[in-house]
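>>> I would like the atomic coordinates for the input below:
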Amino acid sequence: MTVPDTGSSLDPTIQHPTRLALVAFLSGCAEADFKTVRERLQISDSALSKTVAALETAEYVSVRKGYVGKRPRTWLALTFDGRRRLAAHLMALQSIADQARAQAQD
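The predicted structure is shown next:
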């Protein structure tokens, strides 16, 4: 039995489930407000803030702050490079799954 080649396309930045869930969610929209993302991922404000900070540093996510009326709001968006890197990561995961299925049939 051979071990599937993960290649260099798996990105360690988004291997954590919360980070992957966040970028996957953002890939389906132009941008989303902080509250919506927090509710969708079912995590605390502090956990989301830490996750966003890590992804912003890695240039996966852009953060835009502003106001709606007098209330502050934060919007999150996946960057172009973030979308490209997510697609490469998902292709690498699919390749691993395909190899595992093929080996299971042998």
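>>> Only C-alpha atoms from now on, for both contacts and neighbour counts.
Fine.
>>> mind listing what residue 73 touches?
Contacts for residue 73 were tallied using Cα atoms under 8 Å, 6 or more residues apart in numbering; they are 33-34, 65-67.
>>> just residue 33 next, same as before
By Cα under 8 Å, 6+ apart, the residues touching residue 33 are 73-76.
>>> just residue 23 next, same as before
For residue 23, the contacting residues are 60-61, 78, 82, 86, taking Cα under 8 Å, 6+ apart as the criterion.
>>> Here is the second sequence; please produce its structure so I can put it next to the first one:
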Amino acid sequence: MPETELDPVIHAPARLRVVATLATLPTGDELSFPKLQKLLDMTAGNLSTHLRKLEDAGYVTVTKTHEGRTPATYLTLTARGRGAFEDYTTALNSLLKGAAG
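The predicted model follows:
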């Protein structure tokens, strides 16, 4: 992908918010689905749809487990997702510098 081309998987506003939020976590740390949903003020269905696209791209890992008898879902940004987000921010900065110059 050319340096100034924005990754279409990340570029969708909702997915950009998801990736940017998960990128603030230290590598390997997870965030629960309900916590991410609350942070981003998204419906469960909308968040699930965007997470599926990110997971299909290999950017996010979704781990489903149980805490006692209650289902729990945890999310983490993969190394590939971190790299894609870094590339995205580099491309965006490059585009902004070009537009300003």
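>>> Any idea what the TM-score is?
The TM-score (TM-score structural alignment, normalised by the length of the second structure) is 0.90; 97 aligned residues with a Cα RMSD of 1.4 Å.
>>> Can you list which of the contacts of residue 23 of the first structure are found in strands?
Judged by DSSP state E, the contacts of residue 23 of the first structure include 61, 78 as members of strands.
>>> Closest one to residue 27 of the first structure out of the contacts of residue 23 of the first structure, please.
Minimum distance to residue 27 of the first structure across those is 6.4 Å, recorded for residue 78 (Cα to Cα).
>>> which residue in the second structure lines up with the closest one?
Aligning on TM-score structural alignment places residue 78 of the first structure opposite residue 77 in the second structure.
>>> Same question for residue 14 of the first structure.
Using TM-score structural alignment, residue 14 of the first structure sits opposite residue 10 in the second structure.
>>> Against which helices or strands is the helix or strand hosting its match packed?
When secondary structure is defined using DSSP states H and E, the element that contains residue 10 of the second structure is helix 8-11. With contacts defined as 3 or more Cα pairs under 8 Å, 6 or more residues apart in numbering; DSSP states H and E, helix 8-11 of the second structure has these neighbours: helix 13-23, helix 44-56.
>>> Let me have the contacts of residue 73 of the first structure in a markdown table, adding distance to residue 25 of the first structure and secondary structure as columns.
Supplementary listing: the contacts of residue 73 of the first structure in a markdown table, determined by distance: Cα to Cα, whole Å; DSSP: H, G, I helix; E, B strand; the rest coil:
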| residue | distance to residue 25 of the first structure | secondary structure |
| --- | --- | --- |
| 33 | 12 | strand |
| 34 | 12 | helix |
| 65 | 19 | strand |
| 66 | 21 | strand |
| 67 | 23 | strand |
